[in-house]
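1. Okay, sequence plus prediction incoming.
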Amino acid sequence: MHRLFAALLVLATSLTQAQTLRWTAQGDLQTLDPHSQNELMTNSLNNQVYEYLVRRMRDQSLGPSLATEWTQVNPLLWRVKLRAGVKFHDGSPFSAEDVVFSMQRLRDANSPFRVYANAVGMPKAVDPLTVEFTLTKPNPIFAEHLINLMVMNKRWCEAHKVTRPLNFKEKEDNYANLHTNGTGPFMLVSREPGVKTTYKRNPAWWGRTAADQGNVQEFTFVPIGNDATRTAALITGEVDLVLDPPSRDIERLRRSAGLKVVDGTENRLVFIGMDQTRDSLLYGRAPGGKNPFKEVRVRRALYQAIDIEAIKTKLMAGYAVPTGALTPSAIGSYNDPALETRLPFDLAAARKLMVEAGYPDGFEVTMDCPNNRYINDEKLCIAVASMWAQLKVKVRVNAMTRTLFFPKVEKFDTSLYLAGWGGGTVDAEVMLTPVLRNRGEQGVGVGNYSGIVNDKGDALAAASSIETDPAKRQALVKAALQAYREQVNLIPLHRQVIPWAMKAGISVPHSPANWLSVDWVKVSAK
């Protein structure tokens, strides 16, 4: 705590207000290696340094970045033209060899992005500014997959022996964990994990000529885990922007002189996952030594025992949109009421299902839960645990920081957990292949921490991932989502409404991806 306040004090007294930004959120980024951890804060901060071939524009459409054109030559071949004159932060030129290298690095077993890298096919450098991607099967959302794949410098990685992503799950370390060399709008100045990370403007960035670019010359990100401290830091002027202000403080911040709040629904589904693979609970105790989560009636009972409206109004202060869908955005489920509508909150029905499933007296289980990733995440786990107690299910909430939580669940070292999935992409594919499909090769099921095996859903999802006819694909996506919904393979809770609180002099477009693009931030003179 002393280090935190010291960092804030230095920031408050040393930075030039008009062209600097000091911002905070409850958790730190996990690594500077852009290929080793697929987590929002990590991705968004790394994207200030490393860039994608395409980028999300202000209206959420896809626009050019390191690529200026992407053309489908035939159903199994895409040609990508690269931007000329781009340089990495060390001055070395950007070329097709860096793209090919990065795509291969992203396909590594250590990378959680391999599902997306495999989806865009095998890259080949045609000339210094052209890359062709050869696919084994059609990809109807090729460009949407590109926006998950950051580009690194081949020679820099080779020189520093980081040609493979670090194994984050096993707490591996490498040079890229604390050092960077990208092409993006900002360059790393210093990194103190858990304390602060500072970046400065890249004067040679290719995108700086755009009329809508911001004026930030330097920014520092300071993670502040305590809700009250985070709010106080904004009110007292120690930080300029809070990405995740506590929901209970939002209205007070709206009324505070010199501050403002902008908000919108995030493209992210918050849900509960359950181990459906093991025959007995890894962390818990149930009659007969069984795993209750393998029984669909138990999963449905737990779902119907959740009073989602109470969670929305009392815990989330209205900053949540309850849903029964399994997609980050309602657009991904085509706004279909049959997919969006929740199963009803019905304790009597839930108790009956538990009796029918053979668990009239419930069972005991541990729920793994992050305490600095989602809005009120630990409190949400505690609330769900108290509701399930009415089914005689005794839940021990095992709360931990995101740096401990994600490696744990990624190793499938869990019986029950709270998580979220989403980002900039609204398409259902971002949930179907990584999270819901049976674990398989090439990254399929990389985020299936529940060990879901739903052969009907898997076949429909696989078919939808290669169907290029929009009407046929829509039918396949809906059928796949319905198959997972019927089996209650996950328990959906809500989509978060994300408020950003900031000083009145800051101008920034709110993002449904909850992604702060600092190159768009404008800070007025105080």
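-> Yes, it's here.
2. Please make it C-alpha for all contacts and neighbour counts, starting now.
-> OK.
3. need the contact list for the closest residue to Val365 other than its chain neighbours.
-> Sequence neighbours aside, Gly284 is the residue nearest to Val365 in space, at 3.9 Å (criterion: Cα to Cα, 6 or more residues apart in numbering). Going by Cα atoms under 8 Å, 6 or more residues apart in numbering, Gly284 touches Phe363, Glu364, Val365, Thr366, Ser415.
4. Second structure for comparison follows:
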Amino acid sequence: MERKRRTIKNGILFVLIGLMLMIAQACSTKPSTSNESASKQEGPKQGGTLTVVRLSDATKLDPHFITDIPSANIVYQKVYEGLVEPDKDFKIQPLLAKEWKVIDGTTWEFKLREGIKFHDGAPFNADAVKKTFDRLLDPKTASPQREKFSMIKEVKVVDENTVQLILEYPYAPLLSILASNEGSIISPKALAENPDSLSQHPVGTGPFVFESWKTGQEISLKKNENYWGKKPNIDRVVFKVVPEDATRLAMIETGEAQINDQVPVTEIDRIEASDKMALYRTEGLAVEYVGFNVKKKPFDDVRVRKAISHAIEREAIIKGVYNNVGTLANEAMSPKVFGYSDKIKPYDYDLNEAKKLLKEAGYEKGLKVTLLTSDRKERINMAEVIQSQLKGIGVDVKIQVMEYGAYIGMIEKGEHDMAIGGWGNATGDGDYNQYNLFHSASQGPPGNHFYYSNPDVDKMIEAARRESDEKKRLKLYEEVMQKEIDDAVYVPIRNYEHIAAYSKNVSGFWLNAASYLMIDDVVIK
């Protein structure tokens, strides 16, 4: 069995609230291609340090405050675990909860595994689950993740190993959100003694224990010798910050590092030509886009947003910038996410229509805007292409490149005009996409960096998260995404394909569709 520690019967979980519940107890399926797993090995070798080189440092390590996947990647399924987890096909499997049932449409009961301890020795039990979610849901905590769990009215301890989540309303994708990083269960001892320290020193139940964080340099985790499940093969993992793309690849080739999970597409040929490195590719759940801050001039005028939407030649970006890695997006939801619709049509490339709209908006003589991007090579290249394209309609684009942490800080404060962004759906469900990106309650850190607010859109998103009928949910998402396109909130660019370079002396890792690096079974030869 590929996922770590238990034997679970094959099956599929899907919930139609109030109608049916089928509990899946399935081993993750075997990879269909060699890319699904780095490589096979002849019996696992023990020990060694896995070094992962990355473009940027984490921003914070508290799952209640992490708002970006690169930071979550450090702790997800490594330091922290949730009640449930997704397998390679994003089907939900037991983790800290061994089983669960829906008592009625709004009451979910979880039976917990026994004998598990947090890294600081605190016992894992129903009270620990309650303390984690009570902290998350407390308005005083001011967690940007609170809205994702706003349907939870109460966390009820039934007995030491049984906990109930009482919901305000039926919520179909509850298990998918519990399986995400936001659903991580935190040590109650750490929460009681020094919750602020969790941003720098995470304490969970996972197979790795936090060791140290040298800001701007590296974060290290060590094997949890007291882990309740199958222990990792490796002794340590170090996430090392190396901003230069070429240097990261050179470190893989020389053996200084084993994995580079943030690889520019421009380096694919170099990787494939190397006898020391190999390339890992897998489809993702994320979508990349150009987003407008609709509260700032000139983007508070829908005609300006539509004009720029008409003037960006998206196909040229996919081919010229991304070398056809990933596919052309038609909406802010990947085809791999539940809720996707192929009926949504973005604005076509039409410079005459773009000029006409700018004239109507009073910008016949042109305008100046700033385009913000993080320092990823492809995004800088994309910004330059867009800068060139928008000259054709008289829009003068100033490109602002920021280190990833500073970029996140800026968009979370709404200080940008327009920005190249991406949404890495962490659950595979449309609610995670729509509620976080477009609902009025999610403006700022939770994900709505467009600062978009539309009461009709809010109502449709809320209706979709409460709807138990699959076909009705799909129809609601189709309707709401068309409305977001009509309002020209963003320009969809690319459905992600995640790529990584790795040393040929390492095996057993994989990237899941949300771009999390999974290292439980890693072997270093």
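-> Now that the structure is in, tell me what you want to look at. Note that the coordinates shown come from a computational prediction; the quantities given were computed from them, not determined experimentally.
5. Superposed, how do the two chains score by TM?
-> The TM-score (TM-score structural alignment, normalised by the length of the second structure) is 0.86; 475 aligned residues with a Cα RMSD of 2.1 Å.
6. related to what we said a few turns ago, which single one of the contacts of Gly284 of the first structure is nearest to Arg79 of the first structure?
-> Ser415 (43.9 Å; Cα to Cα).
7. my read: that closest one touches Val395, true?
-> No. The criterion here is Cα atoms under 8 Å, and Ser415 of the first structure misses it with Val395 at 11.0 Å.
8. Common neighbours of the two, please.
-> Val365, Thr366, Met367.
9. Trace the first one over to the second structure, please.
-> Okay, so that is Val365 of the first structure. In the second structure, the residue matched to Val365 of the first structure (TM-score structural alignment) is Val369.
10. Is that match in a helix, a strand, or coil?
-> Following DSSP: H, G, I helix; E, B strand; the rest coil, Val369 of the second structure is assigned to strand.
11. How about Ala310 of the first structure?
-> helix.
12. Which position in the second structure pairs with it?
-> In the second structure, Ala310 of the first structure lands on Ala316 (TM-score structural alignment).
13. So Ser415 and Val395 of the first structure - more neighbours on which side?
-> A count of neighbours by other Cα atoms under 10 Å puts Ser415 above the other of Ser415 of the first structure and Val395, at 25 against 21.
14. what's near enough to touch that one?
-> Ser415 of the first structure neighbours (Cα under 8 Å, 6+ apart): Met274, Asp275, Leu281, Leu282, Tyr283, Gly284, Val365, Thr366, Met367, Asp368, Ser450.
15. quick one: what's aligned to it in the second structure?
-> Checking TM-score structural alignment: Ser415 of the first structure goes with Asp417.
16. What distance do you get for the aligned partner of Asn74 of the first structure in the second structure to Ser176 of the second structure?
-> In the second structure, Asn74 of the first structure lines up with Asp104, judged by TM-score structural alignment. Distance, Asp104 of the second structure to Ser176 of the second structure, by Cα to Cα, to the nearest Å: 18 Å.
17. Comparing those two, which residue is more hemmed in?
-> Legend: neighbour count by other Cα under 10 Å for Asp104 of the second structure and Ser176, higher for Ser176 (21 against 13).
18. Please name the nearest non-neighbouring residue to the more buried one.
-> Nearest to Ser176 of the second structure is Thr427, by Cα to Cα, 6+ apart, at 5.1 Å.
19. which residues touch the one you found?
-> Per Cα under 8 Å, 6+ apart, neighbours of Thr427 of the second structure: Phe90, Ser176, Ile177, Ala179, Ser180, Ala514.
20. Dump those residues into TSV; add secondary structure as well.
-> As requested, the contacts of Thr427 of the second structure are arranged in TSV below (three-state DSSP):
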residue	secondary structure
Phe90	coil
Ser176	helix
Ile177	helix
Ala179	coil
Ser180	coil
Ala514	coil
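21. which of the residues you listed lies closest to Lys359 of the second structure?
-> Looking at the contacts of Thr427 of the second structure and their distance to Lys359 of the second structure, the nearest is Ala514, at 41.4 Å (Cα to Cα).
22. is it true that that closest one touches Glu283?
-> No. The pair Ala514 of the second structure / Glu283 is not scored as a contact, 9.1 Å apart, by Cα under 8 Å.
23. The aligned partner of Glu256 of the second structure in the first structure - how many residues pack around it?
-> Alignment note: Glu256 of the second structure maps to Glu238 in the first structure; criterion TM-score structural alignment. Using other Cα under 10 Å, Glu238 of the first structure has 20 neighbouring residues.
24. same question, Lys297 of the second structure
-> Lys297 of the second structure: 11 neighbours (other Cα under 10 Å).
25. Distance of it relative to Asn224 of the second structure?
-> For Lys297 of the second structure, the distance to Asn224 of the second structure - Cα to Cα - is 52 Å.
26. repeat for Ala128 of the second structure
-> 19 Å.
27. One more: Glu478 of the second structure?
-> 45 Å.
28. same thing with Lys413 of the second structure?
-> Taking Cα to Cα, one finds Lys413 of the second structure at 38 Å from Asn224 of the second structure.
29. quick one: which of these two has more around it?
-> Using other Cα under 10 Å as the criterion, Lys413 of the second structure and Asn224 rank with Asn224 on top: 20 against 13.
30. Which stretches in the stretch 201-350 of the second structure count as strands?
-> With DSSP state E, counting those that start in this stretch as the criterion, the stretch 201-350 of the second structure has strands at 208-214, 218-223, 236-241, 259-260, 277-292, 327-328.
31. Adding distance to Pro202 of the second structure and mean neighbour count as columns, could you present those strands in CSV?
-> As requested, those are exported to CSV (distance: least, Cα to Cα, whole Å; neighbours: other Cα atoms under 10 Å):
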stretch, distance to Pro202 of the second structure, mean neighbour count
strand 208-214, 6, 20
strand 218-223, 10, 21
strand 236-241, 15, 21
strand 259-260, 23, 27
strand 277-292, 26, 23
strand 327-328, 36, 20
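32. and of these, who's closest to Lys504 of the second structure?
-> The nearest among these, by Cα to Cα, is strand 277-292 at 5.6 Å.
33. In the first structure, point out the residues matching the closest one.
-> The alignment places strand 277-292 of the second structure over residues 259-274 of the first structure (TM-score structural alignment).
34. quick one: the helices in the stretch 1-150 of the second structure?
-> For the stretch 1-150 of the second structure, the helices defined by DSSP state H, counting those that start in this stretch occupy 69-75, 126-137.
35. Compile the ones you listed into TSV and extend it with columns for mean neighbour count and distance to Leu198 of the second structure.
-> TSV is the format used below for the helices of the stretch 1-150 of the second structure (neighbours: other Cα atoms under 10 Å; distance: least, Cα to Cα, whole Å):
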stretch	mean neighbour count	distance to Leu198 of the second structure
helix 69-75	22	11
helix 126-137	21	12
